[in-house]
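>>> Kindly return the folded structure for what I paste below:
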Amino acid sequence: MQIRKGTEADIPAIVELLKSSLGEGLIQKSERLWNWKHVENPHGASPVLVAEADGKVVGVRAFLRWQWVYKGQVLQAIRAVDTATHPDYQGKGIFKKLTLQGLADAKEDGIHLVYNTPNESSKPGYLKMGWVEMSRMALKLKINPFAYKRQAVPQAPSQDWRALATLLPKLANPIATTDQVQTFLSPAYLQWRYQDNPLFDYHFLSDYKSYVLFYRIKSHSFGQEMRVLDLLTDSKVFDKKAKSALAASFKQISNACFLTSASGRHFELASCVYSGMGLLPVMDKGPIVTLRNVSLQEDLFNKLSRQQNWGYTLGDMELF
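Sure thing, here's the model as predicted:
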């Protein structure tokens, strides 16, 4: 068996391996999705490793590139995401071999850290390979009992992505000046992340002057969820009138949903720009977050291992 870097020619075989190993599930596997996610990402193309045996791809490990900013320093990160082993080759240590080789390659490529959100079954394996558990993601939730089991999807306002594109360069994360880890934002990233995303239908609320709130509607058995993913403003013109307009648009969508969710960390740090998120306290009820140091100084990595130093949004952390 050979461990090597994946190439463009491997993509069809990789997609078939993902299908045979993982099934379609909630996220359908396709070459279009793979290319959008791992090739077209503005943060950079994903490092991909494959295990090859008997002339075919029997294992794959992809690491999604991501750029975080902390106290003015751009942190080059990778997120451990798409992984699969052919059913006939499971139990041969392929996952571990691919992961350890990925870490070695990451150090050579100047990557600072790895992060991911494992489940309870996979977490022990990561911890054995040097990952550390940060905590569960902090969430801010609002419950609307009057929309329980309501299946009607709230209608989004008119979506003029072209007009929004002219606004995006003027906007910033409202916590941009704080010393919190946050995604390195750019108009290209926002277009890739929300407008061009082939997986889900993302929507936004905007006055096309001073703010944009990206969200998506997720259906559950209990009703609809409004998931607040990113909120950006132009602090120079995001005044009382603009905030009132955002609150009114937000209320219209949120009130049609049983659940509204947002990042607890971002809400705590930028609560002044959030409207109508209810009285429930921020709770550490999200997925488990784990980190692996690659090339950071130990004291800096220790700081990053504490959730209070992060200002992530759900858009940063959503698995796709």
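>>> For the rest of this, base every contact and every neighbour count on C-alpha atoms.
Noted.
>>> hey, which strand is longest across this protein?
The longest strand of the chain (DSSP state E) is strand 56-70.
>>> just checking, what packs against that one?
If contacts are counted by 3 or more C-alpha pairs under 8 Å, 6 or more residues apart in numbering; DSSP states H and E, strand 56-70 sits against helix 11-22, strand 48-53, strand 73-85, helix 94-108, strand 182-183.
>>> What is the neighbour count of Phe320?
Neighbours of Phe320 under the rule other C-alpha atoms under 10 Å: 13.
>>> ok, now which ones touch the most far-flung residue of the chain relative to its centre?
No residue in the chain sits farther from the centre than Asp54, which is 35.5 Å out by C-alpha atoms, centre = their mean. Contacts of Asp54 were listed using C-alpha atoms under 8 Å, 6 or more residues apart in numbering, and they are Met1.
>>> can you do 10 Å?
Counting by C-alpha atoms under 10 Å, 6 or more residues apart in numbering, Asp54 touches Met1, Gln2.
>>> so which of the helices and strands packed on strand 56-70 gets nearest Asn302?
Closest to Asn302 of the helices and strands packed on strand 56-70, according to C-alpha to C-alpha: strand 73-85, at 14.4 Å.
>>> Here is a second sequence; please produce its structure as well for comparison:
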Amino acid sequence: MADLEIHPLQRQDEADVVELMRLALYGRDFPDLPGYWRWKHYDNPFGESFGLVARAGDQIVAVRAFMNWHLCGGGRLLRVGRAVDMAVHPEWRRRGVFERMTLALLEPMTAEGLVLTFNTPNAMSLAGYLKMGWAHPGRLPLRVKIRRPLRTTVRVGRTLLTRVIGGGVSQGGGGQALQGNVDNSRVLRLLRDPAVVELVQRAREAQLVAISPRSTAFRLRTALGQEYLEWHYGKNRWYPYAATYEAQGPAAALVIGRLRQRAGLVELLLTEVVTCPGRRGRALVARAAARLARETRADYLVTSALGGTPGALRGYIPVGRRGVDVTVRLLESTLTVDPSTWAGWAAGIGDFELF
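Model (predicted):
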């Protein structure tokens, strides 16, 4: 690779990088890829992404990008990286470019205080991450609640049911063509409701309280915040979301879900659940999820089996590790939470949605 020069990713590289992404990763039909790139790497409220480009002469032949991300765990706010985009021109594949650029980004991320990086590799890249020393918690464990058993069974048959439900959760559009003009303005308006803003603030404060390691809230999940929720769900033009809010006295719950069509069925992925500790909060989560399922006419619901609201999962059936594959690389050795196994996580589906 003597002719390959690696440089930090710059905004002026965008046009060439997007063209490479179309060629090597996303394909020509991905809607508004320049807008998607900017939303993901520049508009992210956690900060602009870390990135490198590789040039052969005047041509960009590879790009590697890690999103800035924040997790809460062990009563701490943790700056982490999220490996998302890696594209290599076909003529430069199988020359070690993936490994070289990935490892090269770890040094500046560590220098800026990031404590770990995680990602959701596909079947092709998983072996590469394991070779570089990433830990492998495995596929995200899921739970499912079937609302219309007869319709669901008739549509897909019993033998195919577990293949359809939850299969490939968060892996892109789930077989649907993505759009670049999805209107999530209703979700955005709900997120800006003063009562919801207050709930999000209280839930964020609860995340940062130093508590017992035996508590679910001690484990890792994305740091809640108003800007993050608005960016992820309200300003996302590529995936359709629905949301609802329930309150009773001081207790409240916000539930956000993503809709997909799978085998002729409407699947509702519960991507975000926001509440405060307590039985009333858990009961309101269950009520809000049921309401959202009715409003969206979902045939079944899918949620993470790691979530921090176990009392709200009554009626949900474990279907095993059928979510996205996750790998992790520690950049700091002083964490009080172990991210290398699912025992260290309390993450929901939204924490690992494919970006």
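>>> Could you tell me where the longest strand of the first structure falls in the second structure?
Taking TM-score structural alignment as the measure, the second structure aligns residues 59-73 with strand 56-70 of the first structure.
>>> Could you check how far the matching stretch is from the centre of its chain?
14 Å (C-alpha atoms, centre = their mean, to the nearest Å).
>>> mean offset of it relative to the first structure (after superposition)
Mean deviation of stretch 59-73 of the second structure relative to the first structure after superposition (mean C-alpha distance after the TM-score superposition for the first structure): 0.8 Å.
>>> The equivalent of Leu220 of the second structure over in the first structure: how many residues sit nearby?
Aligning on TM-score structural alignment places Leu220 of the second structure opposite Val181 in the first structure. Val181 of the first structure has 23 neighbouring residues, counting by other C-alpha under 10 Å.
>>> and what of His266 of the first structure?
For His266 of the first structure, the count of nearby residues is 25 (other C-alpha under 10 Å).
>>> A strand includes it, no?
No - counting by DSSP: H, G, I helix; E, B strand; the rest coil, His266 of the first structure is not part of a strand but helix.
>>> any idea how far Ile78 of the first structure is from it?
21 Å (C-alpha to C-alpha, to the nearest Å).
>>> repeat for Lys303 of the first structure
Per C-alpha to C-alpha, Lys303 of the first structure is found 18 Å from Ile78 of the first structure.
>>> more crowded one of those two?
A direct count of neighbours by other C-alpha under 10 Å for Lys303 of the first structure and Ile78 places Ile78 higher, at 25 against 12.
>>> Could you pull up the residues touching Gly35 of the second structure?
Val18, His41, Gly180, Arg237, Trp238.
>>> Now name the helix or strand holding it.
Assigned by DSSP states H and E, Gly35 of the second structure belongs to helix 33-41.
>>> now the residue opposite Val273 of the second structure in the first structure once aligned: how far from His86 of the first structure?
In the first structure, the residue equivalent to Val273 of the second structure is Leu231, according to TM-score structural alignment. Distance of Leu231 of the first structure to His86 of the first structure, computed by C-alpha to C-alpha: 40 Å.
>>> For the helices and strands packed on strand 56-70 of the first structure, give me JSON lines that also has distance to Cys257 of the first structure.
Formatted as JSON lines, these follow (distance: least, C-alpha to C-alpha, whole Å):
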{"stretch": "helix 11-22", "distance to Cys257 of the first structure": "31"}
{"stretch": "strand 48-53", "distance to Cys257 of the first structure": "39"}
{"stretch": "strand 73-85", "distance to Cys257 of the first structure": "30"}
{"stretch": "helix 94-108", "distance to Cys257 of the first structure": "40"}
{"stretch": "strand 182-183", "distance to Cys257 of the first structure": "28"}
